[in-house]
Structures are given as structure tokens and as C-alpha cells.
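J.: Model the structure of this input:
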Amino acid sequence: MSALPRHVPSSTDLPAVHWLRSSYSTGANNCVETARPLTGPWAGMLAVRDSKAPAGPALLFSPESWADFTATIKA
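T.: This next block holds a predicted model:
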């Protein structure tokens, strides 16, 4: 990966973001959610959190790091 993800202690520290859940997700809340902060110090990053803990921590990836991560998982 091109850079390590950043950690945000609580996803509530990312105001005014719209969290999205995968269309492959079931109703059991056992997946991850993603959001793209548009303002603030995390603008342009991709935020990822556990859907079971919406107020819990989030990881922030650069677009390049996220693309590398998902490509590695697919391979």
C-alpha cells in the first residue's frame, strides 16, 4: 500500500458524512460502511467503520491506498 491508514477514535468525529453500506450486506449488521468526508482535515479520504459500532473508530484511507487494498483482496 502507498500509505498507512489514519485512525479516528470515533466516527462521530467525522461530521456531516453520509455512511454507505455494501449492497452485498445482509440485515445482520455484519459488514463495513464507507464515507467520503467532503470538508475538514479528512476531506478527500475514504473513511471505513464497522457497521456494528457506528460510534466506534474509523480508518481513513487515501484513494490510492484504498484502491491498492481492494486490489490486493481481489487478487
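J.: From here on, just use CA atoms for contacts and neighbour counts.
T.: Will do.
J.: Just give me the neighbour total for residue 71.
T.: 10 (other CA atoms under 10 Å).
J.: next one: residue 56
T.: 15.
J.: Can you verify it is assigned to a helix?
T.: No - judged by DSSP: H, G, I helix; E, B strand; the rest coil, residue 56 forms no part of a helix; its state is coil.
J.: this one as well, want them side by side:
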Amino acid sequence: MILKTDWRKSQRCSGNSSCVEFAELANGNVALRDSKQDDGPVLVFTPEEWESFVAGVRDGEFDLV
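T.: The predicted model follows:
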């Protein structure tokens, strides 16, 4: 369970579009959730996992093309 925290959306998220939100947790981990589901499931990453994920996104590793 994730306690009350400050969730942030990407700066690239605009309007009412579907976005993900992330939060930096007190223990250094990073939480990720669907912005439309405040009480929905949350993924939690260690700092190393988060850095790896962000690097993969920047490198286009997850592009659907």
C-alpha cells in the first residue's frame, strides 16, 4: 500500500488524456500508476530499476513501431 504522496505527471501529458503518474517514495523507490485510477494498482521500482526503465524509454526500447 502506498501512503499519501505527491504524484506527478509527465510534462508531456496534456488535458484529459490518459497519463501515468509517478512519485518518489521516502525509501528512495519510485511508484508509478495510471492517472485515471487513484486507487488502482501501483508499480514500485527501486532507484536502479527506475533508471533502467527511463533509459529504455529514452532509447526507444519500448516503441511500438
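J.: so who does residue 49 of the first structure touch?
T.: 11, 32, 33, 34, 56, 57, 58, 59 (CA atoms under 8 Å, 6 or more residues apart in numbering).
J.: What is the most widely separated pair among those?
T.: Using CA to CA, these reach their maximum pairwise distance at 34 and 56, which is 13.3 Å.
J.: Select from the contacts of residue 49 of the first structure the one having the most neighbours.
T.: In these, the most neighbours by other CA under 10 Å go to residue 58, 27 neighbours.
J.: which residue in the second structure lines up with it?
T.: Under the alignment (TM-score structural alignment), residue 58 of the first structure pairs with residue 42 in the second structure.
J.: Pull up the gap between its match and residue 15 of the second structure, please.
T.: Using CA to CA, to the nearest Å, residue 42 of the second structure is found at 22 Å from residue 15 of the second structure.
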